[in-house]
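Undergrad: just to be clear, the model below is a prediction. Sequence and coordinates:
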Amino acid sequence: MRLTNSAVPVYTVSGSSTSRSLPDWLSQSQKRKKDPEYANRVELLQDFEFEEASQCVRISEDGEWAMSTGTYKPQIHTHYLPNLSLSFTRHTNTLNKTFLFLSSDYSKSVHLQEDRSIEFHTPGGCHASLRIPRYGRDLAYDRSSTELLVPAVGTNGNGMGEAFRINLELGRFMNAFEVDVGGDDTGGALQGGIGAGSVNVAAVAEASHNLIAFGTSQGTVEYWDTRSRARVATLATPADLEGRSEVTALTFHRSGISTAVGTSSGLIYLYDLRSPVPVLKKDQGYGYPIIYLEYLTPSSATRASVSEPKIASADRRILKLWDERDGTPWTSVEPAVDINCVAWCKDSGMFLTANEGRQQHSFFIPQLGPAPKWCSFLDNVVEEMADDPNDPQAFSRTKVGEIYDNYKFLTTSQLRMLNLDHLVGKTNLLRPYMHGFFVAQGLYEEARLIANPSSWEEERAKRVQEKIEKERESRIRGKKKITAKVNRKMVERILDREEKNEQRRAQRVLAQGGDEKPAPEVAETEEKGLLADSRFAKLFQDEDFAVDETSREFQQLNPSTKVAPASNLDREKGLTAVEEEAIDEVPRSEEDTSEEENAGRYRTTDRISTADYRRKPNKKQKKGDQMRMQVSSSGKSSTVRAPVDRSFGTRAENMHPVQRTKRSHGFGGTAGDKVITFEPGSKKSRASGKAAASSKGAPRQDRRSASGNTFRRM
């Protein structure tokens, strides 16, 4: 953000001049690597810009929507402020001159176009459109009668200027207000020729008496009563040597008594309705027409707002804020491009502008008010950017200036105070610029600490305090030794959890500013812990309570626990109950039964181990299993077996019962039936079978699909 040079600091949050100023020699070298404007930008609102320029900007009554119009091409941008994002963009057929919100949010708006058309927009788009007889200059909305007022240029048949009335409830034109604009008798200015009179601006006193005021090209202000639809009074601005200037801006105070009038010559008059003489005259200074006037009255009256009421006025060159009582300048904002429209976020110090540049501007004045709710983070950013009171060269509220990126501008006297004057002309650490030198920010900070010992002592005291608090926190936590003989991993997890709890407790004690004694029940709970409880002593001392994390039961109960590999993988363990039941249910042959009777039922040394269950068979074992031939007969059974393998997978495969099928026409008779089965395991045959299957069901390889859907590839 950029800080303008004024008695009251103004931060340019977004716009064409948001990056801090840099010398030419520095900006050119940095732009070769990275654009500094892009690196230092603060994008307050997403896409808060137009291709060429912006024409008008408004903020809704609820403060959550910002709508702006611009070119090229004619567009409408609507931003949702709580999300700091662009909600939608809409294009129009012609340029937009001005618009108004008809509702508290963005849902209903009316737009005055350059081609004498008026468009009514809703969230769905352009709801309706109509044409007015002559070109419009401004829009005003009377909520009490739901009438839209359109001041226009030119005169009617009676030689009077008109402000068209459109009743939105009835949906038709009403009799227009006839305003005296000094029309000629010839009728040559009927449709608005050169020198034709016009009604330039309109204002409605909604919060008070509901009078309507029209500013004309004659330099007069006419007040109309909506109840009688008649002219109440006419106010003429003071004339100068060139005559009366046109009235280009008009607004009412919330009380309805005071009126601010801006003219085309850059003069502002404050009137009390009880007197035709202006109470105050203010010169904007540049001679351009006034395009914006507003009383900066907050919604809730405070002592500051009552004692120092302020008014904001703007022409195409500058935005000024000044005192309502005596016209004393308070602060000003002068962007690099011309201003077309200004919108103030109520009860805050934020201003949004529509201007001739590509980017729309956002200005924040902290002394005027806090940041809006939708960008409350600006308050913290401004506090961080506040000047250091210990820095003798820092800019205070009475002297606000600019600080260059990563560099500090110092004069010769300031260099002498920092004992850096001996570097002038001897090194490139000091780069001459105008009446001073640029010094790297890091070098400036070090020199300032050396030249100002008090700042170094404060920094040292701060670091010592941080170190003391860190040691104090570690002392409160303490360290505990692990004395358990078994289940050490469980003890480590318990100690880790207790250490985290003590760390949080220590942080709470430090945050309260002292060592507070815990409650009696809390202290008793801390003294007794799970490890110090005598009831659970055997859990960490007796080997009978040791938890074997490599057992199958532990892995089934804790599937997500990662177990370290066992040191002895060849250690054999017995079968589980489920495995033993599965083996008992499988019928065995006579030879297997006789062998088991001779050798005994599954000795402990012959049981299947967990390591064997996990070990995968090698290629030779797979080949032997695939080429195995079994011959069984009713008379005598003989089995050609593969080499003995104690793995559970191999035993379970061999123990499946043989499915005997009765054949009416088979090999042999009832006494000599033989069944021969082969399991071919040739790689070529399997590869050919897979190729045949893929050629039938798989999609064509020459067709590539970008879809990520798995079912589209099946």
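TA: Perfect, thanks for sending it.
Undergrad: C-alpha only now, for contacts and for neighbours.
TA: OK.
Undergrad: tell me, how many residues neighbour Tyr223?
TA: 20 (other CA atoms under 10 Å).
Undergrad: er, Ile59 I mean
TA: Neighbours around Ile59, by other CA under 10 Å: 24.
Undergrad: any idea how far Ser362 is from it?
TA: Distance of Ile59 to Ser362, computed by CA to CA, to the nearest Å: 13 Å.
Undergrad: swap in Trp25?
TA: 29 Å.
Undergrad: please apply the same query to Thr297.
TA: Applying CA to CA to Thr297 and Ser362 gives a distance of 20 Å.
Undergrad: the structure to be compared is supplied as follows:
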Amino acid sequence: MCSSMTLEVKPSRRRSGEKRSMQVSSLNEVKIYSLSAGRSLPEWLSDRKKRALQKKDVGISRRIELIQDFDMPAVSSKIKVSRDGQYVMAAGTYKPRIRCYDTYELSMKFERCIDADVITFDILSDDYSKIVFLLCDRYVEFHSQHGRYYRTRIPKFGRDFSYHYPSCDLYFVGASSEIYRLNLEQGRYLNSLQTDASENHVCDINPAHGLFATGTVEGKVECWDPRTRNRVGVLDCALSSVTADKEIDGLPSISALKFDGTLNMAVGTSTGQVLFYDLRSNSPLIVKDHQYGLPIKSIQFHNSLDLIISADSRIIKLWNKDTGKVFTSLEPEHDINDVCIYPNSGMLFTANEAPKMSIYYIPVLGPAPKWCSFLDNLTEELEENPETTVYDDYKFVTRKDLDNLGLAHLIGSPLLRAYMHGFFMDIRLYHKVKMMVNPFAYEEYRREKIRQKIEETRAQRVQLKKLPKVNKELALKLIEEGEEPQNARKKKQKKMPSILNDDRFKVMFENPDFQVDEKSEEFRLLNPLVSKISEKRKQKLKILEHQETLGEEEEEEPEGKPSDAESSETSDDEKGWVEEVRKQRRLLRQEEKLKHQKWFKEDQQTVLEPKFFEIKAGEEFRSFKDTAKRQKLMKKTLGDRLQLEERVGALSVHDTTVGSKQVTFKLKKSEQQKKQQEAEKHHHQERRKLRRSAGHLKSKRGRGRPFH
């Protein structure tokens, strides 16, 4: 289940007393903290106006700005971290530029504008002193600390490059079948490597043994040995990524490539699959589909947890490389261009199709970097104090809530954002509509809060035998049993804990739905002496309530033997047990009789209404009866059939050649039979006047035939 919220926290000691906001999402119980949540200020504003706006706008003043000015004017395309971890380099537009951020100072170190957009770049040194940029106009630029050092041009448009440290060679791949080699030690181009592909998209070099691999547009990976400059293997990834249940137009091309250790390699395709290979096998160990059909743009490895971090333009997925099970996932608001992991930590940087570059912190992946170690303290405080979570700008509402507010017509409009089984709407709009629908809601809320505060202050007073609001008699009974055992047998037993102090039974004394119904039949039969005992407890309850109102303490009876009055009362209760049971049974019988009499009167007053949808059984439906019985009847003689049809007075003759015929006849009746029929008819008329309805019995049980 995935959820998102905004948290207000105190980020560090140097910023103590100042609340900050942080957006948190959770999937598979893995929390992801977005450190770049919140609105960014326009860069054309002066410092004075920015400070004034921060004072006025609470959303801007509460945001966590981990690195100052960590954004681009329009879009960021690539982002990388130097080997020493001190510098973060990012490329973006518009205008095309690169920015370097110093993590120790938490601010931007320098910014350089260039002539064309950056396709990709790489940091060759431990710091920012040696950087290589591949531009979209076929130029390759080399930068040092002071700025651009040298630029050269490659024959075809480039798409990716890799640096081979042992030989100081740069391998460029692009819109050509050749792989261009530029030696930085000699300062000249070397012989190119000829591939079988028409174009090459990505490339990578294994840092362990120096194997060079390139991904082609035909969906193949070609591996080359830089020492001999010969191809050592070809891997067909397109056929492994195509499945029977997924229709793909053409073969997928290779869009991402990354080595892991000496023998493992991950390949991303343009159709959204990630294939994990062992170099000793030509079939993938596991194939992971992003299910979006978008090209894979970045693949990273997290070796401590055996995870692969793959990203397309819409989602970042973290999954196990052995089982393929999703560890967690992240869906930013804007499209993703690149993903970078800060070394040995749980921090992620993303370059987006938006001015602001995103920073995410996942504590499960690792600790926070040294330059922002206060993030660990923040997350610990948030886990210890979950009540500090507040929803910031949006309110989650269901379809039923929209119907109650009269906003169902807004479904599909920009004012409602669909999410899971409901919608997100602006909290200001929600409060306005809520006030219009129920203008007295705030007053009721205020009264309830005041009542709760008064109850809390009352609970802090010193009171004797504070009884709950629900099931007071049961609570009083439990208190009496806990204080004073009824017989010596209970004294010998171990003292059991009272359910009044047990949190599992807390709701029984707070929720009115759990109130014991003393008028129910079960309660009266199971508690034959409830009348006498309840009277005693009610008297005691009145005394306790009177003491609570006056704030007086109850005088306790000295310990020792029970008084004579109590002993006499217990003896009377034991003697009158049988009488009380008989009395309760007698009362129950009388109540049952009264109920039956009431039901009988209601039945007498009811008037039968004709049910036109019911089909009455009559002689006209005799031909629709069982066909087997009718066939047997046809085999009999005319005399036998006349005897069977004597009561009906009708005879049906069926002939397959001519058709069906019906012969109607009347038997001559004697005077005695006529008198008997008239008497029966008169008797039935009297019964119809006196009878009561039995239609409900027929509809429920389905027995007997209805009266006519």
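TA: Ah, there it is. All of these numbers come straight from a predicted model, not from anything done at the bench.
Undergrad: quick one: TM-score?
TA: With the length set by TM-score structural alignment, normalised by the length of the second structure, the two chains reach a TM-score of 0.50; 387 aligned residues with a CA RMSD of 3.7 Å.
Undergrad: which of Thr297 and Ser362 of the first structure has more neighbours?
TA: Ser362 (22 against 16).
Undergrad: counterpart of the more buried one in the second structure?
TA: Here Ser362 of the first structure is matched to Ile359 in the second structure, going by TM-score structural alignment.
Undergrad: and what of Gly287 of the first structure?
TA: Gly287 of the first structure maps onto Gly293 in the second structure, by TM-score structural alignment.
Undergrad: run a quick neighbour tally on that match.
TA: 14.
Undergrad: now Ser345 of the second structure
TA: The burial count assigned to Ser345 of the second structure is 18, neighbours taken as other CA under 10 Å.
Undergrad: what about it, which SS state?
TA: Recorded secondary structure, Ser345 of the second structure: coil (DSSP: H, G, I helix; E, B strand; the rest coil).
Undergrad: correct me if wrong: it contacts Pro369.
TA: Yes - Ser345 of the second structure lies in contact with Pro369 (CA atoms under 8 Å); the separation is 6.0 Å.
Undergrad: isn't Pro252 of the second structure up against Lys220?
TA: No - using CA under 8 Å, Pro252 of the second structure is not in contact with Lys220, being 9.3 Å away.
Undergrad: shared neighbours of the two, which are they?
TA: Ala238 (CA atoms under 8 Å, 6 or more residues apart in numbering).
Undergrad: which residue in the first structure aligns with Asn183 of the second structure?
TA: In the first structure, Asn183 of the second structure lands on Asn167 (TM-score structural alignment).
Undergrad: am I right that that match is in contact with Phe173?
TA: Yes - with contacts counted by CA under 8 Å, Asn167 of the first structure reaches Phe173, the gap being 6.2 Å.
Undergrad: number of residues surrounding Ala440 of the first structure?
TA: Ala440 of the first structure, neighbours per other CA under 10 Å, totals 16.
Undergrad: contacts only, for it.
TA: Counting by CA under 8 Å, 6+ apart, Ala440 of the first structure has contacts 406-408, 429.
Undergrad: distance of it relative to Met1 of the first structure?
TA: Ala440 of the first structure is 20 Å from Met1 of the first structure, by CA to CA.
Undergrad: what's the match for Glu246 of the first structure in the second structure?
TA: So, by TM-score structural alignment, Glu246 of the first structure is matched to Ser253.
Undergrad: please report how far the closest residue to that match other than its chain neighbours lies from Arg701 of the second structure.
TA: The spatial neighbour of Ser253 of the second structure that comes closest, neighbours along the chain excluded (CA to CA, 6 or more residues apart in numbering), is Gly219 at 4.1 Å. The gap separating Gly219 of the second structure from Arg701 of the second structure is 72 Å, by CA to CA.
Undergrad: which of those two has more residues huddled nearby?
TA: More crowded of Gly219 of the second structure and Arg701, by other CA under 10 Å: Gly219, with 25 against 8.
Undergrad: how about the contacts made by that one?
TA: Going by CA under 8 Å, 6+ apart, the list of residues near Gly219 of the second structure reads 236-238, 251-254, 269.
Undergrad: one more time with 6 Å
TA: Shown in contact with Gly219 of the second structure (CA atoms under 6 Å, 6 or more residues apart in numbering): 237-238, 252-254.
Undergrad: where along the stretch 301-450 of the second structure do the helices fall?
TA: According to DSSP state H, counting those that start in this stretch, the stretch 301-450 of the second structure carries its helices in the segments 374-384, 399-405, 427-437, 441-459.
Undergrad: closest one to His164 of the second structure among those?
TA: In terms of CA to CA, the element of the helices of the stretch 301-450 of the second structure nearest to His164 of the second structure is helix 374-384, at 36.7 Å.
Undergrad: mean deviation of the closest one from the first structure?
TA: Here helix 374-384 of the second structure, set against the first structure after superposition, deviates by a mean of 2.1 Å using mean CA distance after the TM-score superposition for the first structure.
Undergrad: tell me how far the equivalent of Asp115 of the second structure over in the first structure lies from Ala693 of the first structure.
TA: Matched across to the first structure, Asp115 of the second structure falls on Asn93, judged by TM-score structural alignment. Asn93 of the first structure sits 62 Å away from Ala693 of the first structure, going by CA to CA.
Undergrad: repeat that for Asn355 of the first structure.
TA: From Asn355 of the first structure over to Ala693 of the first structure (counting by CA to CA), the distance is 70 Å.
Undergrad: read off where the helix or strand harbouring Ala475 of the second structure ends up in the first structure.
TA: Ala475 of the second structure is located in helix 472-483, with elements delineated by DSSP states H and E. Aligned by TM-score structural alignment, helix 472-483 of the second structure falls on no residue of the first structure.
Undergrad: following that helix, which helix or strand comes up?
TA: Next element after helix 472-483 of the second structure (DSSP H and E): helix 488-492.
Undergrad: that next one: how far from the chain's middle?
TA: 53 Å (CA atoms, centre = their mean, to the nearest Å).
Undergrad: buried stuff in the helix or strand following that helix?
TA: On the C-terminal side of helix 488-492 of the second structure, the closest following helix or strand by DSSP H and E is helix 521-526. By neighbour count with 16 or more other CA atoms under 10 Å, helix 521-526 of the second structure contains the buried residues Arg524.
Undergrad: nothing else from me, thank you.
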